[in-house]
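# Provided below are the primary sequence and the corresponding predicted coordinates.
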Amino acid sequence: MKIDTTLLSEPNTDASGCASDAVYGKITARLVPLLFLCYLMAFVNRNNIGLAKLQMQTALGFSDAVYGIAASMFFIGILLFELPSNLLLRRIGARKTILRIMLLWGITSAATLFVTTPLQFYVLRFLLGVFEAGFFPGVILYLTFWYPHERRARVIALFMTAAAAAGLVTGPVSGSILKSLNHVWGLDGWQWLMILEGLPSVLLGIAAYRVLPETPAHARWLSQTDQHAVRNALRGAAESTVANQPLRQVLRNPHVYLLGFTTFSLGSATNLLIFWLPSIIEATGISDLQHVGLYAVIPNLLGTVAMVIYGRRSDRLQERRWHFVVAASVGAAGLVAIALLHGTLAGVLLASIAATCGIASAYPIFWAISTRYLSSGAAAAGIALISSIGALSGTSAALVGSIRAHTGSLDTALYLIAAQLVAGILVLAFCIRHDASDARTNHST
């Protein structure tokens, strides 16, 4: 019998017949830029009320408590619909799911310009969460269709840089819109902000539907040899994860809830920085909104760079747990430093850079750990459940708003969120050990 040796000699495969760096470079170039833009707009639409708040509160008379409740309503919507959306993705595919999500969230974000009462604000923020639900875990699930676990930290980092890079938009761009378009054609600057940052999501959703292939088998720009090599790599990754689990077993898996608590802690810290950093900067004496936005860019820009470099380092060394611990610890220390140095602009910027770089760098490592615990059969439910628990962190915005309303300061909130982040670090360090190896042992006993 003649043995086919083409896979072994093919430059786009390694000695085992798995896809090489060249193949994955091609895949990344085709998928990640568009997914990056989609996620960037998700964060812009979700978080632009951080700067819009500086005008909305004056125009509409909303208190910090109202603003905090509205910010929390978004995450309640995500919490309720994250799991159903990801389960639906397995049935209808990623392209239709992304199209549905982006069309609805773009329209809802733009509709925020009509808000005049707290109730309207609450309802629209809740609907924005409902419609965005499933996007992030859906993309993480989609990436597992393409990348084995040993390559995931770097690609998740590239995708998630959109979260940090969104600050580049919600900072200078949003600040410029607020300042330059205020009272143009009878609309306030914050109303223009909602229109101009909401509608591009609709166009990106259509583009994603037309451009993204569902799986490697649907990618016409991959040769059959490349497709086979990717399948080999994914088959090896599947064999190294826990056994296939039905939904009920995923729901009973304690590791899923421990991972959920860790991402809840990360999310609480992230939301505090996203929603309140402009106010913290303004409190140092910066009155020009455009300048506030520009200063807010600095931590996000450095956080983006740190995330990519750190994710690559974790993949290269094939170590996850201590990479996460170090990064998240730097983030917690940064939050404490913001409270201690809140009186000076230089102090706030240095502390927020440490917090943002640490927290941003921890995220792709966390998801590389989480996706390795879950086989392809368990991934849709497991990723969505972990993400849903993390979405609960959005309710911390109401707590932070209430603390500031009663104390006139964010210091107490910063200390509380830092302590919560430390708790998440301890959970992952001592309860989630040795990445997937412990999970396999636990599920085999």
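Sure, I can see it.
# from here on, contacts and neighbour counts on C-alpha atoms
OK.
# list the buried residues for stretch 249-260?
Across stretch 249-260, burial judged by 16 or more other Cα atoms under 10 Å covers Val250, Leu251, Asn253, His255, Val256, Tyr257, Leu258, Leu259, Gly260.
# cool, and stretch 408-415?
Applying 16+ other Cα under 10 Å to stretch 408-415 flags Ser409, Leu410, Asp411, Ala413, Leu414, Tyr415 as buried.
# out of these, which are inside helices?
Asp411, Ala413, Leu414, Tyr415 (DSSP state H).
# out of the buried residues of stretch 408-415, the closest to Ile140 would be?
Leu414 (29.3 Å; Cα to Cα).
# report the separation between the closest one and Gly134.
29 Å (Cα to Cα, to the nearest Å).
# then Ala29?
23 Å.
# among these two, which residue is more densely surrounded?
Gly134 (30 against 11; other Cα atoms under 10 Å).
# which residue packs closest to that one, ignoring adjacent ones?
Glu82 (4.6 Å; Cα to Cα, 6 or more residues apart in numbering).
# same deal with Thr356?
Gly303 is the one closest to Thr356 (Cα to Cα, 6+ apart), at 5.5 Å.
# quick one: neighbours of the residue nearest to Gly134, just the number.
Glu82 has 30 nearby residues by other Cα under 10 Å.
# next SSE downstream of the helix or strand harbouring it?
Assigned by DSSP states H and E, Glu82 falls within helix 64-92. Next helix or strand after helix 64-92 toward the C-terminus (DSSP H and E): helix 94-111.
# Arg91 versus the closest residue in space to Glu282 that isn't next to it in sequence, what's the distance?
Nearest residue to Glu282, sequence neighbours excluded (Cα to Cα, 6+ apart): Val292, at 6.3 Å. Val292 sits 45 Å away from Arg91, going by Cα to Cα.
# adding another structure so you can compare the two:
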Amino acid sequence: MKLLSRGSFQNDQDWHVYNKIALRILPFLFVLYVIAFLDRVNVGFAKLQMSADIGLSDMAFGFGAGVFFIGYCLCEIPSNVMLQRIGARFWIARIMVVWGLLSASMMFVTTPTQFYVMRFLLGVAEAGFYPGMVLYMTYWFPEHARSQGMAYFNLGIAMAGVLGSPLSGWIMQTFAGHWGLAGWQWLFLIEGLPATILGIVVFFYLDNGPGKAKWLTTEENERVVRQLEEQRRKSEHNGASHKFRAAFVNKGIWCLILTNFALLCGTYGVSFWMPQIVKNLGVQSLFHTGLIAAIPFAVASVVMVYISKRSDRTQERRWHGTLCCVASACGLMFSAFFHDNAYLSLIGLSVAMSGGLAGFCVLWALPGVLLTGTAAAAGIALIATIGNMGGYASPFMIGWIKESTGHLEYGLYVLAGMTLMGAFSMLAVPQLRKGNKDYLVQSPRNA
């Protein structure tokens, strides 16, 4: 089985080695991200029951859903620097064990204030997971295969929607009342504890990087280390810096920050409110709500893999990323305009999620090329930190708009405008805008 396309590599030896790496780590990282994303957004399903139990208004829910990202963003850069210094195996394990326990503890909240506090602490606990995974991939994959690696990892978002939405609905519907607990309490418990269990597995399964990986031969370890080191030197020769402060002054990084912010506004805005959007279409059963909510994520999982492979094969990032943003914005506007038609609205949401998730795969292939070393760790975390504020802004904004106007679809129009902003930002990345292809470390096949 080959996960990475042959067209991204010069010879069969490299193709074989990097596919061996991909098969070893990508399925595992994918499972971790399914759990992580599900623990972030399952509160959207919990809202359908817990709002009445703890007195949570739409605007209060939006604030609580988003406050997660304040804690997340405050700790993201130091967390990623720590991962780079002490190793991924221990740090990722630490993150997962703590966040799993806190996620399960959400079952004990009884007031809006407790809801806010627990969401904030959950963000602090999970800080560094996503940028840590992005940084970890730069340890294993060359730039010309990195977009594909990010696609398989980001499939966790789509699969969390495909599997998680029906699962969340089934848990809440099936377990409600057992042992005196509400369905939403069972939801947090059942979906929270797997993160802690997998955190323990991480410590024994992941390697900190190539060089001493026992599942690679000595020749394969040396080949990977040599190629990635050559790529790092070429990146630095073409202007990529390894100094910490470079992460904060690189114009390309700031363009990627704006693009990531815009894409996350759309992705999280839809993810947190998807159950409510589907319910507004007239669906009553929680399980059926979950099945319908999974459709946009299922479509997105196919599109994102195709786009990432095409972007890697052609070594083109600028227009792939820009057009993904435009497609996402168009899907959001289409869904909002046809909000009273279930079929057309779902088509729009499917296009929006496809464009958003495919855009992430293209975007996250770039930071490791623009920066290296400690600067890359800080730059990746900076992009995630500020970008994830979109995860705070969009749920709160949609909740405020819905409460103020009574129309959830108005919030989708605003998200569409923000996503278009991301398209212009992607176009403005200086290193891509100048057409300087030497700045991108190309695959040997295209060099």
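Sure thing, it's come through. All values derive from a computational prediction rather than experimental measurement.
# before we move on, back to that, give the equivalent position in structure 2 for the residue nearest to Thr356 of structure 1.
Residue pairing (TM-score structural alignment): Gly303 of structure 1 is matched to Ala300 of structure 2.
# near that match, how many other residues are there?
Using other Cα under 10 Å: Ala300 of structure 2 sits among 26 other residues.
# one more: the one 5 residues further on?
For Val305 of structure 2, the tally of surrounding residues (other Cα under 10 Å) stands at 22.
# so what touches the helix or strand encompassing it?
Using DSSP H and E, Val305 of structure 2 sits in helix 295-314. Residues outside helix 295-314 of structure 2 that contact it (Cα atoms under 8 Å, 6 or more residues apart in numbering): 4-5, 7-8, 144-148, 151-152, 155, 157-159, 161-162, 317, 320, 346-347, 349-351, 353-355, 357-359, 361-362.
# mind listing what's buried along whatever helix or strand comes next after that helix?
Counting by DSSP H and E, the element after helix 295-314 of structure 2 in chain order, helix or strand, is helix 318-337. By 16+ other Cα under 10 Å, the buried positions in helix 318-337 of structure 2 come out as 318, 320-337.
# which part of structure 1 lines up with stretch 403-411 of structure 2?
Taking TM-score structural alignment as the measure, structure 1 aligns residues 405-413 with stretch 403-411 of structure 2.
# picking that back up, trace the residue nearest to Glu282 of structure 1 over to structure 2, please.
By TM-score structural alignment, Val292 of structure 1 lines up with Thr289.
# same deal with Phe81 of structure 1?
Per TM-score structural alignment, Phe81 of structure 1 is aligned with Cys75.
# tell me who's in contact with that match.
Val124, Ala127, Gly128.
# for it, give its distance to Gly199 of structure 2.
Taking Cα to Cα, one finds Cys75 of structure 2 at 19 Å from Gly199 of structure 2.
# now swap in Lys212 of structure 2 and tell me
22 Å.
# with neighbour numbers in mind, choose between those two.
More neighbours surround Gly199 than the other of Lys212 of structure 2 and Gly199, with 24 against 14 (other Cα under 10 Å).
# residue in structure 1 paired with the more buried one?
Looking across to structure 1 (by TM-score structural alignment), Gly199 of structure 2 lines up with Gly205.
# is it true that that match touches Leu99?
Yes - because the distance of 4.6 Å satisfies Cα atoms under 8 Å, Gly205 of structure 1 is recorded as touching Leu99.
# hmm, who's touching the match of stretch 403-411 of structure 2?
Here stretch 405-413 of structure 1 has contacts from Ser63, Asp64, Ala65, Ala339, Leu340, Leu399, Val400, Ile403, Arg404, using Cα under 8 Å, 6+ apart.
# quick one: the helices in the stretch 151-300 of structure 2?
183-205, 218-237, 246-249, 251-280, 286-293, 295-314 (DSSP state H, counting those that start in this stretch).
# pick the most deeply packed of those.
helix 251-280 (a mean of 24; mean count of other Cα atoms under 10 Å).
# separation between the residue mapped onto Leu234 of structure 1 from structure 2 and Gly373 of structure 2?
Here Leu234 of structure 1 is matched to Leu228 in structure 2, going by TM-score structural alignment. Taken as Cα to Cα, the spacing of Leu228 of structure 2 relative to Gly373 of structure 2 amounts to 12 Å.
# what's the answer for Gly252 of structure 2, then?
17 Å.
# what does Ala213 of structure 2 give?
Taken as Cα to Cα, the span from Ala213 of structure 2 to Gly373 of structure 2 is 20 Å.
# swap in Ala262 of structure 2?
Plainly put, Ala262 of structure 2 is 27 Å away from Gly373 of structure 2 if you go by Cα to Cα.
# Ser235 of structure 2 now?
Relative to Gly373 of structure 2, and taking Cα to Cα, Ser235 of structure 2 is found at 11 Å.
# wait, isn't Val429 of structure 2 in contact with Gly252?
Yes - in this structure, Val429 of structure 2 is within contact of Gly252 by Cα under 8 Å, at 4.8 Å.
# matching Thr6 of structure 1 against structure 2, which residue comes up?
Checking TM-score structural alignment: Thr6 of structure 1 goes with nothing.
# how many residues are close by Thr6 of structure 1?
Thr6 of structure 1 has 11 nearby residues by other Cα under 10 Å.
# any idea how far Asp315 of structure 1 is from it?
28 Å.
# also Leu349 of structure 1?
30 Å.
# and what of Ser240 of structure 1?
On the measure of Cα to Cα, Ser240 of structure 1 and Asp315 of structure 1 end up 16 Å apart.
# for the aligned residue in structure 2 for Ala94 of structure 1, what are its contacts?
Here Ala94 of structure 1 is matched to Ala88 in structure 2, going by TM-score structural alignment. Neighbouring residues of Ala88 of structure 2 by Cα under 8 Å, 6+ apart: Gly132, Tyr136, Leu206, Asp207, Asn208.
# just give me the closest of the residues you listed to Phe424 of structure 2.
Gly132 (27.0 Å).
# quick check: closest non-adjacent residue to that closest one.
Asn80 is the one closest to Gly132 of structure 2 (Cα to Cα, 6+ apart), at 5.6 Å.
# what's the burial count for the one you found?
With other Cα under 10 Å as criterion, Asn80 of structure 2 counts 31.
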